[in-house]
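Student: A structural model of the following input is requested.
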Amino acid sequence: MSPPQPQSRPEQSPDAQPQPAPQQRPPTQTRTPQVVIETRRPATQNPPNPVPSRAPVALPRESAIDLQPVLLGLADQYVSKAHGMSSYLARNPQEVDVDQYYSLMSAGLGCMESVLKNWKFPDPKIEARLQLRYANLLLEETENDGELQDLLTRGVALCERNRLVDLKYSMKHVQARSLFRTHPRSALKMVDQMIELTETYAHYSWMYVFRFLHVSFSLQLSRPDLSAALQQLRRTSQHAEKQRQYPVLTTCSALEALIHLRSGQADSADNFQRSLAAARTHQLNREVTDISQIATLLDCLDLCSDLINGKPDQLPDKMNVMQRALDSGKRKKSPDGSFAVPTAETAPADISLDTGGIMQRTDDGKRAIVFQWLRRSELFALGYILSGLASSSKNAIDHKSERYVVEGDKLTTSKYDYNPENERKVQSLQCSSAHLDRRVFYHKVCLHLLASLKCERADWQGAREVLERLTEGMNMEDIDEQDFVQVSALYLTGTVKQATGDLEGALECYRSPALTLQPTQKPTANQDLRILATLNMILILRPRRESREHIDHLMNLVEPLCENHPNVNYKSALYIVRASSTSALPILKMKHYLSSSANIAKKQGNALLLCVAINLMTSNFFVSIIGEKAELSAGSGKRLADRTHVPLWQGVANQLLADTLNFGGKRAESNEASVEAQKWAQKVPERVQTQLGVTR
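Tutor: You can find the predicted model right below:
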């Protein structure tokens, strides 16, 4: 039976009695009750989440047709019809279609509510299942938290009276998720109580479920509680290891590695490697091998660790491993991102109905916990983004990294999706909108990377154009300090201004609270951007004598952060800034800083930092000196500058070489280098040319 088309609903009296069929109606034409919905637009332009107006009609007690299965069938069709629209609506939200979605969902919820209020169920399990499904829809589609809590209270009482354990825990799971929306700490306390209860009654599968829910809540707090999440994962690992439940143990180790990677603590790198090794230990186990998403997650985390810690030698190999994992698991991965982690307990055939999809039954009859990860298109977009970062760390000049990022961006746009015919329809407009939000975030990250790559190649005009797209609709004067996209856009804006000669504009960006280091500030998600902004600020303020005390203050703040940073490129940059920030620095100390910076940059394969260090050495130690060492130093600076493809440093290096050759009496070679320097100087921004005194 397909749902009827929306039309106006006639007024009915609650006490109205059914009219008898006319005598002339053939006996084969039996009247079937229909549930219709209205298509009237709401009063507001932007309709809120549907809060269905459901006033159940008092149905006749004696009817020729049992209306209960009819209403439940109509509810299924209304909800399915609405869900079928959700993926399209999230990408193309037209007001008329959104109104229709809300009307369909309201009609489906009204049918379920009418059945729950007007019929008694001979089997309490069927009633509890309907209550669970109704509660899930209320959670996903409405903001009626009060009605939802009342429904779950009645449902839990029904389950306790009839010993419906799985349904009871499922309702508690929904209740905790609902409570977390308004009172996160209360939800965490409730989950702690459920963990204690399930552990007492040895319902270990549900204990795992609630511990993982606690981890999820801890990471979703406005200030994530990483220690609480790690504590829950370690306790889960200890129990899983005793029971030899290797899929659960591997999942815990993978999540621990993820948390250590984002923690930013001094020992996070070592803890990450231990968690990664623990997860890899059981990767060859047959039960673990079937979960391809865990293996892919570990490969992505391993690559991310090397990117964060600055290990360029291993990046190409790990990038290839990650790409092979993505390609080999393409058919195994669910389009909606879900995967199941099996446990040791047996499961009834209808476990999915009793748990609302929280658990499912494996082929060998075991319970499996269902996790939701990235959708297939989002996972491949992440793979392209990480590949672009890995390629740029080795060589950002050949545009290969930019091509990776562009391909990843295609997967995040609304006009393109990976294998769309296999994408399962999202189960609610709210979930579909969350999926769209993630795609928007990925799109902004891709724009951020494109702008960064263009800055690295000194394509300042291209970087400015990408930043205009990135900051469209963004208030740069009111930056959310926890939003990476906004803070990175602010930093890149300051970088472009600094590189094009607008030093005051760059200082204004770097002095923003979102990019300012504080003496007692704890490490944040954007700590690295704050460090880089501070180093750039020191370079701008360096020639100003009145800023000497402020420069010393900034240096005292940033120096320990760079010295202890897991990525030694920050230490190399610090040494360059330290060597060039003052003219009163002793020669031996300056030489130590520059040589240390050059050695680190050479080991890391960072051509730009190496170019800067070598040319500073030439400028400070080999000017007005005749000899082979002076010419070798200047020649090395020129070759490194040519590798960077940055016109400013190519012009500087060629001019240093010209001056060195001229002082040594090699006039012809000096003139050739001088012409080359003038050519590159003409390609730098006009304001920079003016500050350098370049003649046109």
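Student: use CA for all of it now, contacts and neighbours both
Tutor: Noted.
Student: In contact with S338, which residues?
Tutor: V370, F371, Q372, W373, L374, R375 (C-alpha atoms under 8 Å, 6 or more residues apart in numbering).
Student: tell me which residues in the strand ranked longest in the chain are buried?
Tutor: The longest strand of the chain (DSSP state E) is strand 338-346. In terms of neighbour count (16 or more other C-alpha atoms under 10 Å), strand 338-346 has its buried residues at F339, A340, V341, P342, T343, A344, T346.
Student: One more: stretch 548-557?
Tutor: Neighbour-count burial for stretch 548-557 flags R548, I551, L554, M555, L557 (criterion: 16+ other C-alpha under 10 Å).
Student: swap in stretch 525-537?
Tutor: N526, Q527, D528, L529, R530, I531, L532, A533, T534, L535, N536, M537.
Student: for these, which one is nearest P124?
Tutor: Nearest to P124 among the buried residues of stretch 525-537 is N526, at 52.7 Å by C-alpha to C-alpha.
Student: now the closest one, nearest residue through space, not along the chain?
Tutor: The shortest distance from N526 to any non-neighbouring residue, by C-alpha to C-alpha, 6 or more residues apart in numbering, is to F484 (6.4 Å).
Student: Now the second one, please; I'll put the structures next to each other:
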Amino acid sequence: MGAVPASAPVFLPPADASGLPPPPQYYQASPRPGYQYNQQFTAQLPPQSIAPQIQRPMKESAREIEHPPSSPDPIQNVYYETPRPMQVVQIGEPPAAKREPESEPEPEPEPDYSLLLLSLADEYFARAKKLMNRSEEFYQLTAMGLGCIESALTNFHLEPLREAQLSLRYAQVLFDETENHDDAERVLTKAIEVCERNGFVDLKYSMQLLLSCVLFQSRPKAAVKDLQNLIEEAEVYKHAAWEYALRYQLVMFHLSDSNSRDLQQAMHQLEKLGHNALKNNDKAVAAFSTTVEAMLHLQSPYPDAVTSAQRAIASARPLLMDSAVCHLVQLAFTLELIDLCCSIRRGNVEQNDEKRKFMHELFGKVGQDKSWLDQGSVLSVPVCMSSLRGLALQKGGLVSQVGGKAVLQFSWLDADEAEQAGFLLSVASKARKGSSDRAKVQEFIDGGVNRTRETVADYSGKTSLAAREKLSKARLMECRFLIEQTFLQCSSGNWKGAWKSLETSRQCLAQLGTKPPRSITLMVQYLKGVIEQGRGNLEAALSCYQSADLDLAQFQRQAVGGAAQQQTAGAARWNPDLEVGRNICILAAMNRLVLTNEPSHTLSKQRADLLDQVKSAMKSCTDKNIMAAYTLVHQQVGERGVVASKNSLVSALNAAKAVANTQITALVLTVMQQNFFRGVTDEHANKCVKAAVANVQQWGDPTWSYVAAGIEAESQEFRGNPEAARHMKEEMARRLQRVPSGVRQRILSG
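Tutor: Here you go, the predicted structure:
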């Protein structure tokens, strides 16, 4: 019993503290595949969609009344009037009053054909959004709606404000749904001139920002330069509210690249945004920028990423307590999510518990506040009236009016998504502890699964693209919860329940409709091997760990190849999906080392190369749970010598205790007792046995509970307590019945 039994997999899930959404955006800066809009398509529209040429009837009063001529005299070429009949008139009576001709009815006013065209465009766009996918019909309906708007702009003399707003909408649809960026640029350029002539400052900034987004698709550097010029112009005119929006869009441009140099540029712009907002007393904007800054620090590849994020959190907290900002519960809750992520990354268990409790208390208060539910996925950040410089706001501009206040609006987590993220981070922060906390972790998982399934039920059957995207996100989140449940059931030795949860997660992935993150597929494959190993099917488990998806060397080559493409641009940003995937491959490789540790195994010759691969990969691993597991596995398969082995075990024990990982603590103590205290009867040996048995019981795995009973029985025999040893052997027999059948057969066969 001197080595870790091969039937006990190392199945620690890496702590995924990356469940936060990407930063909000004003406009999507990523290109969308679209329909090539034909300028001549208006000929294909139904007749009612084109402004008809109206033939106006002549009024009766305007017609020339032609009297039929009498017989003409061919010589004199004159006409004689036809004699009129004589009327009888009495002498002395007043003449009869002249009858007034009846007045003609007022003609009906002509319909507003431009309004009819716009209504028709709305109907085309609405029908397009209800389609299941972006089929040919979708693009035809979109093109017909665009044609109606173009006809209204071209054939009717509109008021300047209405023309500008309609042009902005036309360009926005072109940008969102088509690839006709040249047409969008042309329309926006003309509309900006209209805004400048009529003083529509708000609309002008909105158009200029959209124009920069259009330009970014083909010439990103030129778009960045153009946006920087706009920011300088806004600063000169002290248009603070619009400067905030433009500067934040510049942050989005920098974040579109995946290298750390542009990440630093984005950080700099956020710091400048927060500084200017504080200078103008726009504390809500400053709190928003600082919260996003904390979120971005967690994506930094630098060692001080967590420290920088916590520094930003500390700056945001006093701002959120201000009376002008305290109503923004979305910001406050997101800040707590980021703070909990920092503690998970650091592996600070005590802080995890405190921050998790505070987060749940805060969300309880959020549930009583209906403002977040009413706003949905929109965050309205108020700005001071002084930041508007007395300028009028227009519909469609960058600055909106909500409840009589001027606000900047950003896309954000809605209340359901935030609650699901809170449950997922709660699971990640508590799942490494023993059986005493397992019920609480399962409660978090059940809460998250219920919320995601409610969302799935709400959006199932809806055909709009937005609804389908929401449905896909909910199913992916449900899959994450089921994977966490599978890890939890594996840790308790509930292999039947783990297999059921894994199959359910596979069904969720099949219903996504989109390609899931690579880390998710790797975890599903890895968990299959863990379950097979726990059941005693070692050959099937080894086959899973050796699959191409979980091959550590291949994964490292692909990761290095992707990073090599960014060498000219700078160091790569932290990629959570890549890091989690690498950690899963490391765990699979360590389980391979344990399964092939016997010298008689056919793959034992590959152990040295595999251990070198794990050593290399561990240089970039920051997960303290995996670091502790690696120290234990390295001691079992790589260390030679008593001193080196003892030092490795002590290091692994300290690392496991630091993150309160009961499983690794129990394994280390068990190995330590077998290697250094077996057959020893002094006080230190007795303490080691008791500690090992207590941690195994807290862990709650049936197989290792049987092993612990054997250790205790053996210890009692060495200490001269045959009666106690006999009782423990009887307990061993009882515990053996709870061991999986595959493992039990291996134990009984010797």
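Student: Let me see the TM-score of these two.
Tutor: Overlay of the two chains. TM-score (TM-score structural alignment, normalised by the length of the first structure): 0.79; 625 aligned residues with a C-alpha RMSD of 3.8 Å.
Student: The contacts of S338 of the first structure in helices, which ones?
Tutor: Among the contacts of S338 of the first structure, DSSP state H puts none in helices.
Student: looking at the second structure, which of the residues you listed still make contact?
Tutor: Among the contacts of S338 of the first structure, the ones still in contact in the second structure (both residues aligned by TM-score structural alignment, their matches' C-alpha atoms under 8 Å) are V370, F371, Q372, W373, L374, R375.
Student: The residue lying closest to N259 of the second structure once chain neighbours are set aside: neighbouring residues, count only.
Tutor: Closest residue to N259 of the second structure apart from its sequence neighbours, by C-alpha to C-alpha, 6+ apart: A572 at 4.3 Å. The tally of other residues near A572 of the second structure (other C-alpha atoms under 10 Å) stands at 21.
Student: correct me, but A572 of the second structure touches L255?
Tutor: No. Using C-alpha atoms under 8 Å, A572 of the second structure makes no contact with L255, being 11.9 Å away.
Student: overlap in contacts of those two?
Tutor: Counting by C-alpha under 8 Å, 6+ apart, nothing touches both A572 of the second structure and L255.
Student: any idea how far L374 of the first structure is from I385 of the first structure?
Tutor: 14 Å (C-alpha to C-alpha, to the nearest Å).
Student: out of those two, which sits in the more crowded spot?
Tutor: Neighbours per residue (other C-alpha under 10 Å) separate L374 of the first structure from I385, with I385 holding more: 25 against 19.
Student: if I line the two up, what does the more buried one land on in the second structure?
Tutor: I385 of the first structure maps onto L424 in the second structure, with residues paired by TM-score structural alignment.
Student: Helix or strand: which one has its match?
Tutor: Take DSSP states H and E as the rule and L424 of the second structure turns out to sit in helix 415-430.
Student: Superposed on the first structure, what's the mean shift for that helix?
Tutor: Comparing helix 415-430 of the second structure with its match in the first structure after superposition yields a mean distance of 2.5 Å (mean C-alpha distance after the TM-score superposition for the first structure).
Student: name the helices or strands packed onto that helix?
Tutor: Under the contact criterion of 3 or more C-alpha pairs under 8 Å, 6 or more residues apart in numbering; DSSP states H and E, helix 415-430 of the second structure touches helix 329-346, helix 349-368, helix 438-459, helix 465-491.
Student: Indicate which one of those helices is closest to D112 of the second structure.
Tutor: Of those, nearest to D112 of the second structure by C-alpha to C-alpha is helix 465-491, at 32.1 Å.
Student: what's the spacing between the helix or strand following the closest one and its chain's center?
Tutor: The C-terminal neighbour of helix 465-491 of the second structure among helices and strands, as given by DSSP H and E, is helix 495-510. Once both centres are worked out by C-alpha atoms, centre = their mean, to the nearest Å, helix 495-510 of the second structure turns out to sit 23 Å from its chain's centre.
Student: Which strands or helices does helix 495-510 of the second structure pack on?
Tutor: By 3+ C-alpha pairs under 8 Å, 6+ apart, helix 495-510 of the second structure packs against helix 465-491, helix 518-535.
Student: Would you mind giving the ones you listed as TSV with mean neighbour count and distance to C508 of the second structure added?
Tutor: Supplementary listing: those in TSV, determined by neighbours: other C-alpha atoms under 10 Å; distance: least, C-alpha to C-alpha, whole Å:
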stretch	mean neighbour count	distance to C508 of the second structure
helix 465-491	22	6
helix 518-535	22	11
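Student: give me every residue that touches G110 of the first structure.
Tutor: P52, S53, R54, A55, P56, A75.
Student: Quick check on those residues: which are buried?
Tutor: P52, P56, A75.
Student: Could you list the buried residues of the longest strand along the second structure?
Tutor: If each strand of the second structure is counted by residues according to DSSP E, the longest one is strand 405-411. For strand 405-411 of the second structure, a neighbour-count test (16+ other C-alpha under 10 Å) marks A406, V407, L408, Q409, F410 as buried.
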